[in-house]
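> With the sequence up front, the predicted model follows.
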Amino acid sequence: MSPPVIPLERPRRERADAVRNRLHLLRVARRLIAEEGADRLTMDGLAAAADLGKGTVFRRFGTRAGIFRALLEDSEQEFQRAVLEGPPPLGPGAPPVERLAAFGRARVEHLAANIEVVGQSRVDGHGEGPLGSFSVLHFRVLLEGVDLPGISLDAVAVLLAAAVETPLLLTLDRHDVESLPGSVEDLAAAWEALVRRMVG
């Protein structure tokens, strides 16, 4: 059984025009971030670039950090769909060890690609969404298929989630992911070696 997709915020019913506006705003926000950087994105700038009223942006996101939380939720759900429904080894169909290795590598790459968005989503103190919760649930399910006698699988799942989430999340105040001790590829390779030694 696979864990469910975990939204960072409670889903709500939306009118069709509200859904269209949300998707349009997220597309424009991504373009502005790519062109100018996350630090330069403002509520006014997003409204102007999207050709929508400032009130629409405020009603949709509430705060500037809310824009980034919406972007993060959108990318997080896309990542979770790849894990739950995509091709193996990240998706179903591969042995547990292969899926664990693939998950960690993909997770590090995903967090690195979204690190500015994650950081900006937390600037008003309300962005502590359950980023690691999906990882813990997914690891716990996969560990059912691994022989680890006498060890709490819940505890192992928590430790694995900390290992794959923490190195990048601790650098949220930095703009350059390459300033990490080791590159993203180094972290991904270290994860794979760790998993294969532990449960391979």
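Arrived safely, thanks for sending.
> can we go C-alpha only for contacts and neighbour counts from here?
OK.
> Give me the distance between the residue nearest in space to the middle of the chain and residue 54.
Nearest to the mean C-alpha position of the chain, by Cα atoms, centre = their mean, lies residue 76 at 4.1 Å. Relative to residue 54, residue 76 is positioned 26 Å away (Cα to Cα, to the nearest Å).
> cool, and residue 199?
Distance, residue 199 to residue 54, using Cα to Cα: 52 Å.
> With residue 132 instead?
Using Cα to Cα, we find residue 132 at a distance of 33 Å from residue 54.
> A further structure is provided below for comparison with the first:
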Amino acid sequence: MNATAHTHERADAARNRRRILAAAARLLAERGAAALSMDEVAQAAGVGVGTVYRRFTDRAGLLYALIDQRERDFQAAFLHGPPPLGPGAGPAERLRAFLHALAERTDQQADLLLMAEADSPAARFEASYDLYHRHLAMLIGRLRPEADAAYLADALLAPFAANLFVHQRRARGMTLQRIRAGLDELTAGLTRSG
């Protein structure tokens, strides 16, 4: 096998991936996240259930693939996009913009994130979380060099656990604006000048 075969997805595998994701998105839109099963996705995609499991390992893997494009867009925005979310603004403005954008992003895919975290409890602390944590720790370090930036980054990310976020939005009836205002209160000590 040549190196190209290892680095590029086979055409039939890419086609199956697209079919599986399209079927999963359709089922999700029609019946909600709770109704999404690997067997039903395979049947809707016209592939064997083994193909779905080989491609995505488990339901959490499938859910994260559905989440992936929005996640890529969000990461591009805070890493390379325009200020204040992206580079070019001060650390206080970037911190606020990041937390507000993360609240919106979490709200938009709350059901998927909730299911992914329920299916794989460690999933919350994988690649995206690490990137968010490093980004927040960097901003906190610029604002307050003496602070424990690693701890504070975890503390600021805690409200984005899907189960808590969904509970606040649905059971407690908190608006997205109220959650953003609360995040502003949490960061007030960090962002206060002087």
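The structure has been received and is ready for your questions. All values derive from a computational prediction rather than experimental measurement.
> Tell me the counterpart of residue 42 of the second structure in the first structure.
The alignment partner of residue 42 of the second structure in the first structure, by TM-score structural alignment, is residue 47.
> In this structure its match contacts residue 53, no?
Yes - counting by Cα atoms under 8 Å, residue 47 of the first structure does reach residue 53; the two are 5.8 Å apart.
> Neighbour count: these two, which is higher?
residue 47 (19 against 12; other Cα atoms under 10 Å).
> Now for that one: which residues touch it?
Residue 47 of the first structure is in contact with 53, 54, 56, 57, counting by Cα atoms under 8 Å, 6 or more residues apart in numbering.
> And the helices in the first structure?
Here the first structure has its helices, by DSSP state H, at 16-36, 43-50, 54-61, 64-85, 96-113, 115-121, 133-143, 153-169, 184-199.
> Can you check which of those gets nearest to residue 175 of the first structure?
For the helices of the first structure, the distance to residue 175 of the first structure is smallest for helix 115-121, at 6.9 Å, taking Cα to Cα.
> Which other helices and strands does that closest one contact?
Identification of packing neighbours for helix 115-121 of the first structure by 3 or more Cα pairs under 8 Å, 6 or more residues apart in numbering; DSSP states H and E yields helix 64-85.
> 10 Å - rerun?
With contacts defined as 3 or more Cα pairs under 10 Å, 6 or more residues apart in numbering; DSSP states H and E, helix 115-121 of the first structure has these neighbours: helix 16-36, helix 64-85, helix 96-113, helix 153-169.
> residues making contact with the last one?
Where contact means Cα atoms under 10 Å, 6 or more residues apart in numbering, the residues beyond helix 153-169 of the first structure that reach it are 100, 103-109, 111-112, 115, 118-119, 131-144, 146, 148, 174, 177, 180-181, 184, 187-188, 190-191, 194-195.
> Buried ones only from those residues, please, as a ChimeraX command.
Selecting only the buried members of those in ChimeraX, with burial defined as 16 or more other Cα atoms under 10 Å, works like this:
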select :100,103,104,105,106,107,108,109,111,112,115,118,119,131,134,135,136,137,138,139,140,141,142,143,177,184,187,188,190,191,195
